[in-house]
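**Student:** For reference, the sequence and a predicted model appear below.
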Amino acid sequence: MSFDDEPGHVGGAPGRGDDRFSTLGGTRQTRTRMPETTGDVYGGARRPQRTSRSLVMVVGVVVLLVAAIAFANRGGDGSATTPDTAKPGAAEPTAATGTKPVGGKQGGIASGFAHDEQGAQSAASNYAVALGSTGMFKKDSRHRIVDSTYTSEAAEGLKGPQDGAYSTDFLKKLGLDAEGNPPQGNTFVSRTIPVGTKVVSYSTDSAKVAVWYTGLIGMSGPGSTDPVRTTWKTWTFDLKWSSNDWKIATDTQVDGPAPVPGDVAASSADVISKAVEEYGGFTYAR
């Protein structure tokens, strides 16, 4: 019985005992509610409160934590299910597909990319890195890079004009000799670091992929008049599926998008030279 079930409450008829502070039945005796006991007339311990609801909540929290940990570690080994790469990153453009990088190499450059959008983006990223490396400033290595990244037809048409562009005068402006070597005690820096990729168009045998990247270019060392600086550009590749891999047919570059420069102080030439020697590059996968 609840307090409101007593007479005088919730429609009950009023009576002498309706006043909760009065005596009952004229006996001047006060009615006292005693706590429920387990049969011990001397006041045995009260019944423990039910804990089933608390137990369910604890179990639920544990299950959620286990599920969260499993989700966070997903893809940490080869047992995770490979996500659908038909439209990689469609919902979240910056999200990785989870597909592992390629294992093959041709001329020191990653090769054997998947025949899909993900593979085209991975190819474009790795080709941008190769084409932005110091190897492009030496004739022999430049030809190897071009042969590894372009279609055979495009490579044949590029080598001559590129040899003319990387002239002795051009190399001299960068502080390099006619063979593309830096002065003794100096380090020439040229690196491309992809920030992201975007599929402009795609079909079974062709793809247009834009690579937004930041770059490092310049001479690090005593007496350098061309210190290492950063650049921001977008490199767009028209790729063709050729010889079971993605190859470049044509490419173009434009400046930006470029963020506001940070306020980090420039490092000394020695620090830059050491960093270039100690920190290697990556094989990029979308």
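**Tutor:** Now that the structure is in, tell me what you want to look at.

**Student:** make it CA atoms for all contacts and neighbour counts henceforth
**Tutor:** OK.

**Student:** Give me the buried stretch members for stretch 244-253, please.
**Tutor:** 245-250 (16 or more other Cα atoms under 10 Å).

**Student:** Comparison target below:
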Amino acid sequence: MTPDDDRNDGLFFGGSGETRTRLPEGEGGGDDVYGSPRRSGRSGRTSSRSLVTVVGVVVLLIAAIAFANRGGDDSSSDSGDGKKPDAAPTAPSGERPVGGKRGGIPAGFAHDEQGAQSAASNYAVSLVSADILKPDRRTEIVRQLFVADKVSELEGKFNNTYSKEFLGKIGLDEKGNPAPGQTYVSRTAPVGTKTTAYSDSAATVEVWCTGAFGTAGQDTTNPVSNDWFTLTLKLRWSGGDWKVESFQSKDGPAPVNGDNKISTADEIAKAVQEYGGFTYAR
């Protein structure tokens, strides 16, 4: 499946011509969208219960860490066959995720299932990044992430998708840059991965993601907000690395929003500039 298919448009269009950086759904009341949020009324008793819950969770985490750090000295637990126990779905493998980087994007993934999941996670970050909206950077990303026989076709599709008119609708110029004094944010964080098909030459990996998307600025109509989505990537082993053959996305799974204090535009912009990203590994 390629971006021709309407089901793939969810990543870039959100079903209504929008990127994951969605415009506000309704008219505001004149308040600064980065100002103090409307908070639900809570009694002191509810706050106390919340505090007790948080303290309880912290205590359990500390206990779990202490237990894990006891080490594996108990020889009676060894099976003697030298095999590692099967890892839980969310447990890290501990293997080196990637051999290096090309153009700032991780490259050189292991030729195994874990390598495919690591590749899919890092490719998801690049596909839903602020760089993908910049023509020069987009060309580099497409040529590095996709299999060679798809590059020419996809370069045209990406360029048509992120046209000057489209970028203007989300407050960016034709080069993908925001107005002076504003910062465009598109940060994706993989939460987990799942392989649904695997062979030595191909793999299909689902990447559950969250992230922050929008424009930080006092006059923005596209404030930074949180989103949850699942990106499915079909990968092919090509040229000594995993490459993307096709992709599609869908919304969710999304948890209930937390009762978090909304940060100011300046705080969001500063965080984007100061906090770097990660290389993700299965």
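**Tutor:** Perfect, thanks for sending it. Given the structure is predicted, the values throughout are model-derived calculations rather than measurements.

**Student:** Would you mind measuring from Val129 of the first structure to Glu92 of the first structure?
**Tutor:** 24 Å (Cα to Cα, to the nearest Å).

**Student:** These two: who's more crowded?
**Tutor:** Val129 (21 against 8; other Cα atoms under 10 Å).

**Student:** Tell me how many other residues crowd the closest residue in space to Cys209 of the second structure that isn't next to it in sequence.
**Tutor:** Once flanking residues are discounted, Cys209 of the second structure sits nearest to Pro190: 4.3 Å by Cα to Cα, 6 or more residues apart in numbering. When neighbours are defined as other Cα under 10 Å, Pro190 of the second structure has 21 of them.

**Student:** Pro190 of the second structure maps to what in the first structure?
**Tutor:** By TM-score structural alignment, Pro190 of the second structure lines up with Pro194 in the first structure.

**Student:** Now do the contacts for that match.
**Tutor:** Residues in contact with Pro194 of the first structure (Cα atoms under 8 Å, 6 or more residues apart in numbering) are 125, 128-129, 211-214.

**Student:** do the same with Arg96 of the second structure
**Tutor:** Per Cα under 8 Å, 6+ apart, neighbours of Arg96 of the second structure: Ala281.

**Student:** Validate this expectation: it resides in a strand.
**Tutor:** No - under the criterion used here (DSSP: H, G, I helix; E, B strand; the rest coil), Arg96 of the second structure is coil, not part of a strand.

**Student:** which part of the second structure lines up with the helix or strand harbouring Asp270 of the first structure?
**Tutor:** Using DSSP states H and E, Asp270 of the first structure maps to helix 269-278. Under TM-score structural alignment, the alignment places helix 269-278 of the first structure onto residues 265-274 of the second structure.

**Student:** got the residue ranges for the helices in the stretch 101-250 of the first structure?
**Tutor:** Ranges of helices in the stretch 101-250 of the first structure, per DSSP state H, counting those that start in this stretch, are 117-131, 139-149, 152-165, 168-173.

**Student:** Tabulate these (CSV), appending distance to Ile272 of the first structure.
**Tutor:** Listed next are the helices of the stretch 101-250 of the first structure as CSV, based on distance: least, Cα to Cα, whole Å:
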stretch, distance to Ile272 of the first structure
helix 117-131, 19
helix 139-149, 24
helix 152-165, 27
helix 168-173, 20
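
**Student:** Looking at the ones you listed, which is nearest to Pro261 of the first structure?
**Tutor:** Closest to Pro261 of the first structure of these, according to Cα to Cα: helix 117-131, at 22.4 Å.

**Student:** Relative to the second structure, which residues correspond to the closest one?
**Tutor:** Counting by TM-score structural alignment, helix 117-131 of the first structure sits on residues 113-127 of the second structure.

**Student:** Can you state the mean residue-to-residue distance of that stretch versus the first structure?
**Tutor:** Superposed on the first structure, stretch 113-127 of the second structure shows a mean distance to its aligned partners of 0.4 Å (mean Cα distance after the TM-score superposition for the first structure).
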